[in-house]
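**Student:** Provided below are the primary sequence and the corresponding predicted coordinates.
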Amino acid sequence: MEAIEPIKMIAETLITLFQKEQSNKEQCKRLANCITTLVETLTALQKQDFGKNVKPLEARLAALKEVLDSAEAFLKKWGSTNKLFRFFKANKTEEKLQDLFQQLEDERKQLCFFLQVEQRDEMDNAKKKLDAVNETVKRTEDQVTAVHDVLENTNKTINSVDEEVGAIHNEVKKMNDALDNIVKRGETQNTVEQKHSSGAVQVQNASPSIQDSVQLLDKIRPEFVRGVSAAVINLLLDDLQQDRVLNALEVESIREENPARADKARVLIKLVLNKGKKSSEKMINHLIKHDPDFSATLGLC
């Protein structure tokens, strides 16, 4: 505030004058201390922003300036008088200094009141801001808690769905196994009936000898790739895995990496041929068992 600086200059001048004054030393020292405290209060007021409340403060500063101007005029007049005049006016001078001290002290208290009000307003504003921040933090915490609850419920739902899906998969596997067993029993029965009705084939003649099984399987390779059905391929894969001719990774690779039927057949027969005579013999036997008509066309039985 611009009005404070000139007042401080007057006050600092008065402090110097009171400190130099030789008569009424106690009173002058007391006044100098009072004005020093007043200057500190004015300095504190300079750092505040009074906003709309500046007019009452300006009125108070104007009153203070009048008191300081009066004190300065008194000191200058008093300093110019001779010692004899001061002697006769000593009592009146002391009363004047006492009155001046009281006026300055009253003005200091009034300014301190303004300072306290402004500081209290700042504290109130700071408290309001802090309360707003705390409220925001509380709302954020509530939102985070709500999100955590949603995530927890979602995880529970996902776990429940996973369990249900797992149970369904198990049931489907059981059904597939049962169907495979039914198909195998039906095909085996058909083969036996056909052999009995023809009266021409014996079980021991159905399988080629170990010595020529690789050559025979290699010989029928083209016709096998062209004519074998997808269902028979799947049955052969299951049987050969059960016989440990093929492992699970090989069976999965044939099924997953070869979408076309012919590709599955080509990879399967090549893989079995590479495993030797016993593996080739087992594949021929399983082929005769699952598809005797096709096997007869290939010359296997």
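**Tutor:** Received, thanks. This one's a predicted model, so the numbers in the text were calculated from it and none came from an experiment.
**Student:** every contact and neighbour count from this point should use C-alpha atoms.
**Tutor:** Fine.
**Student:** now do Thr136 against Asp142, distance only.
**Tutor:** Noted for Thr136: a distance of 10 Å to Asp142, by CA to CA, to the nearest Å.
**Student:** please apply the same query to Gln204.
**Tutor:** 80 Å.
**Student:** what does Lys8 give?
**Tutor:** Going from Lys8 to Asp142 by CA to CA gives 54 Å.
**Student:** got another, please set it beside the one above:
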Amino acid sequence: MIYPHVPEDIANALRSCKKAIIIGHVAPDGDCCCSEIAMRYLLSKLGTKEILLANAGPFERPEIREWKDSFVSHIPAEWKSDDPLVIVVDCSTLDRIGHLATEIEGLRTLVIDHHSTGVPFGDLRFIFTHSFSTTLLIQHLFVHLGVEIDNFAAEHLFFGFATDTGFFRFIGPGRGETLRMAADLVDAGVSPNEIYDRMTGGRPIESIQYLAALIARIESFYDGKVLLVEDSKEDMVRFGEQNRPSDALYAALLSIDGVQMVIFIKHIDGQSIELGLRSSHSSDIDVGALAGLLGGGGHCKAAGATVQQSIQEVRNFLLTAISEKIN
């Protein structure tokens, strides 16, 4: 797999940028946070003087909480002057940045993303759906623009890649270029075992108790090929929303023999719910396409959406939509 040439208009926009606002998706993960931080570092090396990191949050995942204070949740009015370049990373649809979408209206926007489904937006787009993470795309930008990847940059680029690939577990055959890119980051000083410990360790006991409560409520459909789990407001109060174990839940349920798809319905507030959709490597179900039908997006194996519908409506829609796709 060969990464695409960086278009000159994008390279020139980055080289000439004097002021930038970098935004990632709501409920950020490691790839999102590290893409924002790595882009800030790249721009600083290219000479950008003013750079703001913004994210609507919440910062639920324990492995990213150390970066929470690096981001603002709203864009100050003064940052909208002097024609800043807005760089949106790891988002396939504009609504994935939450309320920040209205705060960047009218500003020139560059989108850097690797998701395979969604609704195109932005004035400039650098999108490569075969990349396993957005940080790998940013690593490609570092190389193309001739910026050295030192230990600081390498740490964040590797962390984003590692979280989006389940620490290499989602990489299939014929993708040696990804391992070679990862090897370059290790040569720059990254310790893979330390990254793995940061990804998987440091969980409070409440996170494991939350996982146990969710597993106890698994609903099975289509002879166990589809599993659905719905969290509750009581869960969030009892265990803490910040301890919601989404990744651990997906990994546990997809490890069950015969499971082709997992649906995780998460409460946000009284009007919205968040959907997490995952399919197994052997499944023909494209969860990115399913999420797209609900206004979301993602990859064929991992996707999500935020919807303003009742839980029962969403459940019925999804279970009906996949009925013909079950092997």
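**Tutor:** Nice, thanks for sending it over. Computed from a predicted structure; not experimentally measured.
**Student:** quick one: TM-score?
**Tutor:** Superposed pair, TM-score by TM-score structural alignment, normalised by the length of structure 1: 0.19. Supporting alignment: 98 aligned residues with a CA RMSD of 6.6 Å.
**Student:** neighbour count: Lys8 and Asp142 of structure 1, which is higher?
**Tutor:** Lys8 (20 against 12; other CA atoms under 10 Å).
**Student:** check contacts around that one.
**Tutor:** Val39, Leu42 (CA atoms under 8 Å, 6 or more residues apart in numbering).
**Student:** just Asp69 of structure 1 next, same as before
**Tutor:** Asp69 of structure 1 neighbours (CA under 8 Å, 6+ apart): Ile10.
**Student:** where does it sit, in terms of helix or strand?
**Tutor:** Taking DSSP states H and E as the criterion, Asp69 of structure 1 maps to helix 54-80.
**Student:** and the contacts of the next helix or strand after that helix?
**Tutor:** Going down the chain from helix 54-80 of structure 1, the next helix or strand is helix 83-88, by DSSP H and E. The contact list for helix 83-88 of structure 1, computed with CA under 8 Å, 6+ apart, reads Trp78, Thr93.
**Student:** and the next element down the chain from helix 83-88 of structure 1?
**Tutor:** Per DSSP H and E, the first helix or strand lying C-terminal to helix 83-88 of structure 1 is helix 90-198.
**Student:** so that following helix versus helix 54-80, what angle?
**Tutor:** 150 degrees (axes from the mean of the first three to the mean of the last three CA atoms, to 10 degrees).
**Student:** which secondary structure elements does helix 90-198 of structure 1 sit against?
**Tutor:** helix 25-46, helix 54-80, helix 277-290 (3 or more CA pairs under 8 Å, 6 or more residues apart in numbering; DSSP states H and E).
**Student:** and the last one, what does it pack onto?
**Tutor:** Of the remaining helices and strands, those touching helix 277-290 of structure 1 by 3+ CA pairs under 8 Å, 6+ apart are helix 90-198, helix 213-219, helix 230-242, helix 261-274, helix 292-298.
**Student:** output these in TSV; the columns should cover distance to Val54 of structure 1.
**Tutor:** As requested, those are arranged in TSV below (distance: least, CA to CA, whole Å):
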stretch	distance to Val54 of structure 1
helix 90-198	10
helix 213-219	109
helix 230-242	96
helix 261-274	95
helix 292-298	110
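**Student:** looking at the ones you listed, which is nearest to Lys20 of structure 1?
**Tutor:** Shortest distance between Lys20 of structure 1 and those, using CA to CA, is found for helix 90-198: 15.1 Å.
**Student:** distance from the chain centre to that closest one, please.
**Tutor:** For helix 90-198 of structure 1, the separation from the chain centroid amounts to 10 Å (computed by CA atoms, centre = their mean, to the nearest Å).
**Student:** can you give me the helices for structure 2?
**Tutor:** Taking DSSP state H, the helices of structure 2 run over residues 8-15, 30-46, 100-103, 134-144, 151-164, 176-187, 192-200, 205-215, 233-239, 246-254, 287-293, 311-321.
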